[in-house]
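Asks: No sequence on hand, only this structure:
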């Protein structure tokens, strides 16, 4: 029996893990010798992470919550490492699967390797080149001790080869986030509330901003919002607001009748809005993937990205953090002159199946 421990530390991690669980269960129905244990490190306390969340996306409740949230990044890393080491000693697997680039990804990889347990990194090899981002450090350290990389793109494969990893450890499988997107697209739901009632498809924008470079300098934030509102020419801009950003906006007294601020939304609600939007303005990596596959124009307010394939083959453009650069891009969207989705290889909804087949191939044969 191949024993796998799946690790998730934050809400987006569960979107990446869910299809892997479904693929393991499908293999179990065929009597494949594989079992799994789902560990939530508790890195992010999120009130939306309730039973409803797991039910909505058909994700089983975690087998254990390590309660590793709170404190500085160093404190969090240490707390998760200590708790995960105990978990592994009590329930030793053949393989620990980590996803993405959060603190839990790094902490659990280190604990596993110290106990001589193999680590597989889903989304291994992606890089922004920006060491001021904690996520980049998490990716680099995790990849340096990973045994098997499940990669999302040829760009990630090239990056790993350049670092000297053997071809036998690099498995190009696609993107599990897109598995979740495709599995749930028919279930997207319009959010409830007055501001959503009169929205017409392709006649509004969706915006997300949370990175310090965009939201922590108040004058720059005001300039950015003003540039967005000018460029969207009176169309509604839906802005699910991170609490820190909400506070900064309040201090600045920013208000515009077309800027519709809302609490963070559920996965099915948020992606309903993205799918039907005229365009997306964001500083998040994951949203650029989903917008691309749904063929929705996407502007990224960052100086770098770890998801270059969304620019090469998707609908994403990286424009930096200077508000003055926004106008021509928004004009292109308004005029219907944006590039269309060309198709990213293996982003086809079957990534998790390939991951589980590869795990069985490697670990069934080695037992």
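Replies: Received the coordinates, thanks. No experiment lies behind these values; they were computed from the predicted model shown.

Asks: contacts and neighbour counts: CA atoms only from here.
Replies: Fine.

Asks: What are the contacting residues of stretch 156-167?
Replies: For stretch 156-167, the surrounding residues in contact (Cα atoms under 8 Å, 6 or more residues apart in numbering) are 124, 125, 126, 127, 151, 170, 172.

Asks: okay if I get these as a markdown table plus neighbour count, distance to residue 54 and secondary structure?
Replies: Shown next, in a markdown table, are the contacts of stretch 156-167 (neighbours: other Cα atoms under 10 Å; distance: Cα to Cα, whole Å; DSSP: H, G, I helix; E, B strand; the rest coil):
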| residue | neighbour count | distance to residue 54 | secondary structure |
| --- | --- | --- | --- |
| 124 | 29 | 25 | coil |
| 125 | 27 | 28 | coil |
| 126 | 26 | 28 | coil |
| 127 | 21 | 30 | coil |
| 151 | 25 | 25 | strand |
| 170 | 20 | 31 | strand |
| 172 | 21 | 28 | strand |
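
Asks: What is the subsequent helix or strand relative to the one helix or strand residue 228 maps to?
Replies: Assigned by DSSP states H and E, residue 228 belongs to helix 218-231. Proceeding N to C from helix 218-231, the next assigned helix or strand is strand 237-240, under DSSP H and E.

Asks: ok, back up a step: any idea how far the helix holding residue 228 is from the chain center?
Replies: 26 Å (Cα atoms, centre = their mean, to the nearest Å).

Asks: how about that helix: buried residues?
Replies: 220, 221, 222, 224, 225, 227, 228, 229, 231 (16 or more other Cα atoms under 10 Å).

Asks: what's it packed up against?
Replies: Secondary-structure packing of helix 218-231 (3 or more Cα pairs under 8 Å, 6 or more residues apart in numbering; DSSP states H and E): helix 212-215, helix 243-252, helix 326-334.

Asks: Next up, a structure to set beside the first:
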């Protein structure tokens, strides 16, 4: 190895994936030197500080402070600010995780400067090119040098796209590494509600956890209204805890849909820290979400999950786990809720290599791969 490994994070889901990788690289014998780069793609100072504490993440060595913007503006600004780091630090490789704009932006810069790129969580596909994340995934995988996958079907996706098998290594799911290492420290859901002035008694007989943030669900007034009305019907059967993404909360207010949220049956929370969310999910009766990461975490926790999307890039959560795709179909949602409440919800099983040691496998393979490249 020559220079350090540059580890890139840009948005909240990246932190959960990178935290165990950083620990594994430090624990490897010999330790693998790293620099943690935060692009600042999504940055809320209070929430970021809490996430770093919850995940025991070191403070970033470098923060590019890019901020928000359109996909084009954000991607371009990450590229512009990331390039000088490669000239300054001469890294052995760049590790990117997931599928956010920072993942693709830093990949493009590194590849064009002949710096090897390692993609963690490679090969996941929803088949929906209308999702910006799908474009980021496909393009990153095409040019990455080493690709670590979370499930075996990812290798099939990569093979169909012409990615050579020798570039791919199945290591398991680092998101589950974070979940398993943090589970004992998860916050009590009653304390989470009380901290926001809400009555924990809402949770007494079971509850569902809701998150929604995808533009396809929350940016169109008619679509958002229909989903909120359906959630209102669900709340009459099972109390809900709704962690409101800023985009979702803003659109609810902008479209005048506040009255659809019944505070007697739905606890409305701001975005939650990792340990708060883990505590809420761990004891939930079910999840209703459009988040990819929560599909994985609910499967690992054995909690039935209803995904408010027509597709998923994580099919293993449907085939083996607790996940059911219900889209925005009112009848499908209500029927699936009834199945869960009658004890027929999916419990599934934990997929292969979702065992808390994925990051260790990545560190071992990365060390050998970098040595082979240098020889």
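Replies: Looks like it arrived, so ask away. Just so it is clear, the structure is predicted and the values come from calculations on it, not from any experiment.

Asks: care to give me the TM-score?
Replies: Scored against TM-score structural alignment, normalised by the length of the first structure, the superposed chains reach a TM-score of 0.95; 364 aligned residues with a Cα RMSD of 1.6 Å.

Asks: Look up which helix or strand the residue nearest in space to the middle of the first structure falls in, please.
Replies: Nearest to the mean C-alpha position of the first structure, by Cα atoms, centre = their mean, lies residue 286 at 4.1 Å. Per DSSP H and E: residue 286 of the first structure is located in helix 285-293.

Asks: In the first structure, what range does stretch 156-167 of the second structure match?
Replies: The alignment of stretch 156-167 of the second structure onto the first structure (TM-score structural alignment) spans residues 158-169.

Asks: same question, stretch 324-344 of the second structure
Replies: So stretch 324-344 of the second structure sits over residues 317-337 in the first structure, by TM-score structural alignment.

Asks: Relative to the first structure, which residues correspond to the lengthiest helix in the second structure?
Replies: Longest helix of the second structure, by residue count under DSSP state H: helix 71-89. Aligning helix 71-89 of the second structure against the first structure (TM-score structural alignment) gives residues 73-91.

Asks: neighbouring contacts of that stretch?
Replies: 41, 43, 66-70, 103-104, 106-108, 110-112, 115.

Asks: picking up where we left off before, now render the helices and strands packed on helix 218-231 of the first structure as CSV, adding mean neighbour count and distance to residue 4 of the first structure.
Replies: CSV is the format used below for those (neighbours: other Cα atoms under 10 Å; distance: least, Cα to Cα, whole Å):
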stretch, mean neighbour count, distance to residue 4 of the first structure
helix 212-215, 17, 36
helix 243-252, 14, 36
helix 326-334, 17, 45
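
Asks: between those helices, which gets nearest to residue 320 of the first structure?
Replies: The minimum distance between residue 320 of the first structure and those falls on helix 326-334, with 9.0 Å, by Cα to Cα.

Asks: How is residue 104 of the first structure assigned, secondary-structure-wise?
Replies: Counting by DSSP: H, G, I helix; E, B strand; the rest coil, the backbone at residue 104 of the first structure sits in helix.

Asks: Show me what the residue nearest to the centre of the first structure lines up with in the second structure.
Replies: So residue 286 of the first structure corresponds to residue 293, using TM-score structural alignment.

Asks: go on, residue 100 of the first structure?
Replies: For residue 100 of the first structure, the residue aligned by TM-score structural alignment is residue 98.

Asks: Let me see the contact set for its match.
Replies: 13, 14, 17, 119, 120, 121, 122, 137.

Asks: Now do the SS call for residue 180 of the first structure.
Replies: Once three-state DSSP is applied, residue 180 of the first structure turns out helix.

Asks: That one maps to what in the second structure?
Replies: Under TM-score structural alignment, residue 180 of the first structure pairs with residue 178 in the second structure.

Asks: now do residue 145 of the first structure
Replies: For residue 145 of the first structure, the residue aligned by TM-score structural alignment is residue 143.

Asks: For its match, which non-adjacent residue is spatially closest?
Replies: Spatial nearest neighbour of residue 143 of the second structure, excluding adjacent residues (Cα to Cα, 6 or more residues apart in numbering): residue 111 at 7.1 Å.

Asks: can you count the residues close to that neighbour?
Replies: Look at residue 111 of the second structure: counted by other Cα atoms under 10 Å, it has 17 neighbours.

Asks: how close does residue 289 of the first structure get to residue 316 of the first structure?
Replies: With distances taken as Cα to Cα, to the nearest Å, residue 289 of the first structure is found 8 Å from residue 316 of the first structure.

Asks: of those two, who's got more company?
Replies: Shown here are residue 289 of the first structure and residue 316; by other Cα under 10 Å, residue 316 has more neighbours (29 against 26).

Asks: That one is in contact with residue 302, isn't it?
Replies: No - in this structure residue 316 of the first structure lies outside contact range of residue 302 using Cα atoms under 8 Å: 11.6 Å.

Asks: which residues do residue 289 and residue 316 of the first structure both contact?
Replies: residue 310.

Asks: how much distance is there from the match of stretch 324-344 of the second structure to the middle of the chain?
Replies: For stretch 317-337 of the first structure, the distance to the chain centre is 23 Å (Cα atoms, centre = their mean).

Asks: cool, and stretch 304-317 of the first structure?
Replies: Counting by Cα atoms, centre = their mean, stretch 304-317 of the first structure comes out at 14 Å from the chain centroid.

Asks: buried sites along that stretch?
Replies: Those would be 304-311, 313-317, for stretch 304-317 of the first structure by 16+ other Cα under 10 Å.

Asks: Residue 96 of the first structure: what secondary structure?
Replies: Three-state assignment for residue 96 of the first structure (three-state DSSP): strand.

Asks: so what's it up against?
Replies: 4, 5, 6, 7, 109, 112, 117, 118, 119, 120 are the contacts of residue 96 of the first structure under Cα under 8 Å, 6+ apart.

Asks: do the same with residue 238 of the second structure
Replies: By Cα under 8 Å, 6+ apart, the contact set of residue 238 of the second structure is 206, 207, 208, 265.

Asks: That one and residue 348 of the second structure: what is the separation?
Replies: In terms of Cα to Cα, residue 238 of the second structure sits 22 Å off from residue 348 of the second structure.
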